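the sequence and its predicted three-dimensional model are supplied below.
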Amino acid sequence: MSKKGYLYILSNKHRTVYYTGVTSQLLERVYDHRRGRGCHFTKKYNIRELLYYEEFPTMLEAIQAEKRVKRWKQAWKIELIKTINPEMVDLWSEVSTLGQPGLLDDEDG
């Protein structure tokens, strides 16, 4: 059975830099980024706010979507984000309700 995957887009609080990623564990991956344990790029530019996510039936489909979106211009990514998040607010509170006991104990925002 194939594992589902997620495409996600993060940004800094000023919405000047965007990061597109893929994962099979959305909550855990975004949590890592928020705590500064993401990749070097997100750490360097303080990219911690989840603006967009999309679930795919398989990781392969999520990876294909990520490769496609990474080639897009920033304006296109913003339009994609606005399809589910017109105000471009941090969606962490939405996804964190899907959480696991103990994972969010030290989360401060």
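Sure, I can see it. Please read these numbers as outputs of a predicted model, since none were measured by experiment.

for the rest of this, base every contact and every neighbour count on C-alpha atoms.
Fine.

for Val95, helix, strand, or coil?
Secondary structure, DSSP: H, G, I helix; E, B strand; the rest coil: Val95 is helix.

which non-adjacent residue is nearest it?
Leu27 (6.5 Å; CA to CA, 6 or more residues apart in numbering).

check which residues of the strand or helix carrying that neighbour are buried.
Using DSSP states H and E, Leu27 falls within helix 26-34. For helix 26-34, burial by neighbour count (16 or more other CA atoms under 10 Å) applies to 26-31, 33-34.

use this one as the comparison:
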Amino acid sequence: MREYSYFVYLMASRWNGTPYCGVTSDLLRRVVEHREGAAEGFTAKYGVSRLVWFEQQSDINQAVLR
């Protein structure tokens, strides 16, 4: 049985800028998507591209609750 890792992360547009909180199973891919503006919507609109904090969880439900 494969054990999965999930990440809760916070990103911001700049220092003291617009914050964004997300959950993903592939943190590196998700940060690159934010930085390249590949994800449409809130993060592209506000230029959220700086990783501020992250935490790894083994259970998706715990990651979402966190």
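Now that the structure is in, tell me what you want to look at. Note that the coordinates shown come from a computational prediction; the quantities given were computed from them, not determined experimentally.

before we move on, back to that, can you name the residues in contact with the helix holding Leu27 of structure 1?
Around helix 26-34 of structure 1, the neighbours that count as contacts under CA atoms under 8 Å, 6 or more residues apart in numbering are 6, 8, 23, 38-39, 42-43, 47-50, 95-96, 98-99, 103.

just name the closest of those to Lys77 of structure 1, please.
Of all these, Lys77 of structure 1 sits closest to Tyr8, with 10.9 Å by CA to CA.

the closest one belongs to a helix, doesn't it?
No: secondary structure of Tyr8 of structure 1 (three-state DSSP): strand, not part of a helix.

wait, it sits on Phe56?
No: Tyr8 of structure 1 lies out of contact with Phe56 (CA atoms under 8 Å); the separation is 11.1 Å.

neighbours of Met1 of structure 1, how many?
Neighbour count for Met1 of structure 1, taken as other CA atoms under 10 Å: 4.

ok, now how distant is it from Asn46 of structure 1?
36 Å (CA to CA, to the nearest Å).

same thing with Glu61 of structure 1?
Using CA to CA, we find Glu61 of structure 1 at a distance of 28 Å from Asn46 of structure 1.
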